[in-house]
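Asks: Mind folding the following:
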Amino acid sequence: MKDLKKEDIKQEVFDLYDDYAHNKLNRRQFVEKLSLYAVGGITVSSLLSFMSPNYIDCLLVKANDPTLDSDYITYESPKGGGTIKGLLSKPKNSKTKLPGVIVIHENRGLNPYIEDVGRRTAKAGFISLAPDALSPLGGYPGNDDDGRTMQKKRDRNEMIEDFIEAYNYLKSHKDCNGKIGVVGFCFGGWMANMLAVRIPELGAAVPYYGRQPSDEEAAKIKAPLLLQYGELDTRVNAGLPAFEAVLKANNIAYTAHIYPNVNHGFHNNTTPRFDKEAADLSWSRTIAFFKEKLK
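Replies: Now for the predicted structure:
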């Protein structure tokens, strides 16, 4: 079997994976379409394995990092029933109150990648909270396929309320200075936009390749935005011109970056859609943005 490299994979395969990851294809349909690209020593099973996330080898900040206090907390779900579990992370032995950042997962629950991003955020000097919107259904199930299936069962408006409650939890935390930002990826990018719509006091929002709110919703935004997009992500990027028009018309502070020749999910270092150069640059911009807006 051929050892696959990113350059071996046609763009159409990444596009197929995007459709699969966003529930436009079920697994059977994805595998059937993937078989068209199983040529020249490349098998369907090798393609599936290569495109699947590798959580074991890709963590940048270990769960037991000695410089952090990182543990799970719970808070009440306002409308979804039960409690929401989240990973709360902060620098150990901080002498001052810290700005807070809500870290919002993709459409599959609080998986190891998003937990890692929460810890990365804390390493940069923030108190971070990464909630799991799947908590009312039992929480992230241990794999992304089942996570996507579970998340489809939740009402998105109820999930908005859950993440607004995360803002309230973090804002009132004894170690937080009351200045809160949000960063989210894919579904979490849309949710970051929606928190900016719903929370006038939000300090800053950084949606990564997230769907844009409606024109009416976007006009309500008060928080400064840092918008992060991948050039090859035509599905999400199609909504950017209209979004920018509303932001400009309402004098809403924003900066948009479109990273050249990268896919949806380019920040996620557990799959081959990852692009290190774009991920590192976008993340440095994210941290600098939060440090400026949440001080």
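
Asks: Going by C-alpha atoms from here, please, whenever you check contacts or count neighbours.
Replies: Fine.

Asks: which residues does residue 294 contact?
Replies: Contact partners of residue 294, counting by C-alpha atoms under 8 Å, 6 or more residues apart in numbering, are 99, 100, 179, 180, 181, 203, 204.

Asks: Oh, that last question was meant for residue 108, not what I typed.
Replies: 140, 144, 145, 146, 147, 148, 149, 150, 151.

Asks: for comparison, sequence B:
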Amino acid sequence: MSEVVSLPQPDSSEPLEVYVARPDGARRGGLIVIHEIWGLTDHIRDVADRFAAQGWLVAAPDILTHAGVTPAAGTELFALMNDPDEKVRVAAQPRMRDALAEAHDPGYAAWALRALRTAVDWLAAQPGAGGRLAATGYCFGGTYTFLLAASDDRIRAAAPFYGAAPDTARIAAIEAPVLAFYGGQDATLMKALPTVREQMAAAEVDFTPVVYPDAHHAFFNDTGSRYDADAAADAWAKVTVFLADAVA
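Replies: Predicted structure coming up:
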């Protein structure tokens, strides 16, 4: 069963819209699913439903509408940027930059973390979820999965997909084990990964990176042009076991 709930936010008149997917049977725990840069699209709702089928009470908050990109707008941008015609993709790039400008502002990042913690507060209060909380996210959401784990010690496991790790100080604040997924053809993240490994080790974070050599950024999104079915299937098998074990 799924629904959208509106959560009040401290110090804000703007409610936080959250897609909630509920398991049919006993609850394994509570899981935050953080969307890609395209927002709370149908793909992310489907991912939330898949985790709910594994027994999770899932909260997938919409943290991009606040920056001006609604799920409908994000879906349209995604279609343009994944169009097989290169001319269409190139023509859409200025629109993409303009649409996401606010999401790159430092003030937005502070708001987004507060919003995510509002969703964690809600999950923690639900029967069968409190004390057994985890987080996962994709791309933009992968980055915020790292940040949420660094800012909220209620998160017992974090599974970012192709997200950028935070700075050294925030890495040192991560207490949960981290299982991070990367596409080997994702040049920016691959260049950064050796340093991330060193920083995680220095901070004694339980950090396990999984790299799929032939996969690209966004390999898990089965609606996009970079989808890699083999990598996605293996990542799904690994992440479901990891998250379940962490809250057992």
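
Asks: about what we covered before: looking at structure 2, which of the contacts of residue 108 of structure 1 still make contact?
Replies: Here the contacts of residue 108 of structure 1 are checked against structure 2 with both residues aligned by TM-score structural alignment, their matches' C-alpha atoms under 8 Å, and the contacts held in both are 140, 145.

Asks: what about the residue most central in space within structure 2, helix or strand, and which?
Replies: With distances taken as C-alpha atoms, centre = their mean, residue 137 lies nearest the centre of structure 2, 1.5 Å away. Applying DSSP states H and E as the criterion places residue 137 of structure 2 in strand 133-138.

Asks: Next secondary structure after that strand?
Replies: Sequence order places helix 140-151 as the next helix or strand after strand 133-138 of structure 2, per DSSP H and E.

Asks: Pull up the aligned stretch in structure 1 for that following helix.
Replies: Using TM-score structural alignment, helix 140-151 of structure 2 lines up with residues 187-198 of structure 1.

Asks: after superposition, how close is the matching stretch to structure 2?
Replies: Following superposition, stretch 187-198 of structure 1 is found to deviate from structure 2 by 0.4 Å on average (mean C-alpha distance after the TM-score superposition for structure 1).

Asks: So what touches that stretch?
Replies: Outside stretch 187-198 of structure 1, the residues touching it (C-alpha under 8 Å, 6+ apart) are 103-107, 160, 163-164, 182-184, 202, 204-213, 217-223.

Asks: now with 6 Å?
Replies: With contacts defined as C-alpha atoms under 6 Å, 6 or more residues apart in numbering, stretch 187-198 of structure 1 is touched by 104-107, 182, 184, 207-211, 220-221, 223.

Asks: tell me, the longest helix seen in structure 1 lands on which residues of structure 2?
Replies: Counting by DSSP state H, the longest helix found in structure 1 is helix 276-293. Using TM-score structural alignment, helix 276-293 of structure 1 corresponds to residues 229-246 of structure 2.

Asks: Tell me the mean distance between the matching stretch and structure 1 once they are aligned.
Replies: Mean deviation for stretch 229-246 of structure 2: 0.4 Å (mean C-alpha distance after the TM-score superposition for structure 1).
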